[in-house]
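**Student:** kindly generate the corresponding structure for this input.
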Amino acid sequence: MDITSRSVFMVGGTSGIGLELAHRFQAAGSTVVVGGRRTEVLAQLSDEGLDAVEIDVTDPASVIRARDEALRLHPDLDTVVTMSGTGAPEDLRDPSHFAAAQIIVDVNLLGTIRVIDAFTPHLIGRRGGTFITVSSGIGFLPFPVMPTYAASKAAVHAYSEALRAQLDGTGVEVAELVPPAVATRIGSSNPHALALDAFGAEVMDLLGQNPTPHEILVQAVLMHRWAERDGTYHELVAQRSQALAMLPDRAQG
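**Tutor:** So this is what the prediction gives:
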């Protein structure tokens, strides 16, 4: 895609990867609307010259209000990024984990679907545009400490594949961003996490390709994406399972 002339709605862009990419799209020459729940950050972004819209992807009415406001600001909006996400460790031996699981699925999967549903008629009506969904390397190579996060991101991958097939012929493309561990709030505890600025630069280079790749895969995520193909899957999952010792009461078995 031509990253210098897009009109982008970055849903979940008030921190982390979303904010990094919002700034990079703006620097490349695109117009950007940032959506999020943190009103104080949205106000700050408005002062920096970015349009900002409040949105809670777990609230259908909020999603519709945000869509209407984003299209009021930019009727030519052509790119929607479903960046909102959350994750947490879960001990599946403790049924109380279910409350966290519900939140993760509601934000990561259902939130993605809500945003896509809200903007699909607009993008089809203009006969062109791009959805950028956000899955994760963990969706292809699970991190057993975060089981529902992994499941939700695997679901986003499958949904993205189906969405691309269903929108074929409409002029609307679907690109799936597959981050590895990145030095943000979710990935900050990983000593191997990729620096945010390095990740952002590599992502923008990939997005700038023509045609836009179906999957945006930085080098650091390839070991996750292709683990099954390369025959390393079971070994890597076993290695990652060692982190289960960090859960309460697991160190003693």
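**Student:** could you use CA atoms for every contact and neighbour count after this?
**Tutor:** Fine.
**Student:** from Leu194, how far out is the most centrally placed residue in the chain?
**Tutor:** Nearest to the mean C-alpha position of the chain, counting by Cα atoms, centre = their mean, stands Val134 at 2.8 Å. Applying Cα to Cα, to the nearest Å, the value for Val134 to Leu194 is 16 Å.
**Student:** quick one: what helix or strand has the closest residue to Val11 other than its chain neighbours in it?
**Tutor:** Leaving aside its sequence neighbours, Val11 sits nearest to Gly35 (Cα to Cα, 6 or more residues apart in numbering; 4.5 Å). Of the helices and strands defined by DSSP states H and E, Gly35 is found in strand 31-36.
**Student:** that strand - contacts with which helices or strands?
**Tutor:** strand 7-11, helix 16-28, helix 39-47, strand 51-54 (3 or more Cα pairs under 8 Å, 6 or more residues apart in numbering; DSSP states H and E).
**Student:** does the residue nearest to Val11 touch Val53 like I think?
**Tutor:** Yes. In this structure, Gly35 is within contact of Val53 by Cα atoms under 8 Å, at 4.8 Å.
**Student:** next up, for comparison:
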Amino acid sequence: MKTSGNTILITGGTSGIGLGLARTFHEQGNQVIVAGRRQELLDEVAAEHPGIDTIALDIADPESIARAREAVATRHPQLNVLINNAGIQLPESLLDPGSLEVAEDTIATNLLGTIRMVYAFLPLLVDQSDAVVINVSSALAFVPFPITPTYNATKAALHSFSESLRVQVAAAGVQVIELVPPGVRTTLMGQQDSEDAMPLADFLTEAMDLLAAEPDAKEIVVERARFIRDAQANGNYDDLLAMFSGAEAGR
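**Tutor:** Predicted coordinates for the structure are as follows:
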């Protein structure tokens, strides 16, 4: 992926990693379109970052995706990069029937929403040169954090989906990159002040440096996520799962 001269749509772009990516890509000379559910946050992004466009989008709503596709096709026909970043992470107790709603919402947003975005926007990307889909998964796709079982499962599924997507769109000239964050200091799961989470600025710097150094990369994995990503291959899976289980017990 080239790091400048793109037209990039970022879902979940009003906060956290999504907003950080939007700012960074905008500063590097890309046209950025930030998509999000809350109009007031979209207005703030537009006011604070002149040149960034915004669009209302709820990726859990198929009709909202269809409207966004038509709006982007009209306003930005040169779109060549889709970053599927929107997602939710909430704790669940699998012994509590009330947690089923959390699980269903998580699947609808993290997995089904991303799949619907790919189906909706791929026809726009295949007509462009330097077309890219970036799916933001998680290190927890590779070793789960037991307190968020459905979140982990959606990210593991997204990893598998990205692998298949990469094969299917290769002949069409579309690159597929999986971005694999560790815990990052954002409001997701209340990690904004966690010493155990990676500072957002550090994550963005390292991820963008890796992208610039490896433009043909299939995965972008920062060092803080690498030991989790490779735990199975390195024989550390059981130890990490036990560590994450202990972290859950201490919450």
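**Student:** the residue nearest to Val11 of structure 1 - how many residues pack around it?
**Tutor:** Neighbour count for Gly35 of structure 1, taken as other Cα atoms under 10 Å: 31.
**Student:** so what corresponds to Ala231 of structure 2 in structure 1?
**Tutor:** Taking TM-score structural alignment, Ala231 of structure 2 has Ala227 as its aligned residue in structure 1.
**Student:** quick one: the helices in the stretch 101-250 of structure 1?
**Tutor:** 111-125, 147-167, 196-207, 222-225, 227-230, 233-241 (DSSP state H, counting those that start in this stretch).
**Student:** what residues sit buried inside the fourth one?
**Tutor:** Read it as helix 222-225 of structure 1. By 16 or more other Cα atoms under 10 Å, the buried positions in helix 222-225 of structure 1 come out as Met223, His224, Arg225.
**Student:** burial of Gln239 of structure 1, as a residue count?
**Tutor:** 11.
**Student:** spit out the contact partners of Arg37 of structure 1.
**Tutor:** Gly12, Thr14, Glu54, Ile55, Asp56 (Cα atoms under 8 Å, 6 or more residues apart in numbering).
**Student:** farthest pair within those residues?
**Tutor:** Thr14 and Asp56 (12.1 Å; Cα to Cα).
**Student:** quickly list what's touching both of those two.
**Tutor:** Gly36, Arg37.
**Student:** looking at these two, which has the bigger crowd around it?
**Tutor:** Shown here are Thr14 of structure 1 and Asp56; by other Cα under 10 Å, Thr14 has more neighbours (25 against 20).
**Student:** quick one: stretch 53-64 of structure 2 aligns where in structure 1?
**Tutor:** The aligned range for stretch 53-64 of structure 2 in structure 1 is 51-62, by TM-score structural alignment.
**Student:** same question, stretch 144-159 of structure 2
**Tutor:** Against structure 1, stretch 144-159 of structure 2 falls on residues 142-157 (TM-score structural alignment).
**Student:** give me the distance from that stretch to the chain's centre.
**Tutor:** Relative to its parent chain, stretch 142-157 of structure 1 has a centroid offset of 13 Å by Cα atoms, centre = their mean, to the nearest Å.
**Student:** go on, stretch 36-51 of structure 2?
**Tutor:** 19 Å.
**Student:** then stretch 232-244 of structure 1?
**Tutor:** 24 Å.
**Student:** now swap in stretch 162-178 of structure 2 and tell me
**Tutor:** On Cα atoms, centre = their mean, the centre of stretch 162-178 of structure 2 falls 16 Å from the chain's centre.
**Student:** next one: stretch 81-100 of structure 2
**Tutor:** Per Cα atoms, centre = their mean, the centroid offset for stretch 81-100 of structure 2 relative to its chain is 13 Å.
**Student:** that older thread, which residues do Gly35 and Val53 of structure 1 both contact?
**Tutor:** Leu42, Ala66.
**Student:** how big's the offset between the strand or helix carrying Arg67 of structure 2 and structure 1?
**Tutor:** Assigned by DSSP H and E, Arg67 of structure 2 belongs to helix 62-75. For helix 62-75 of structure 2, the mean deviation from structure 1 after alignment is 1.2 Å (mean Cα distance after the TM-score superposition for structure 1).
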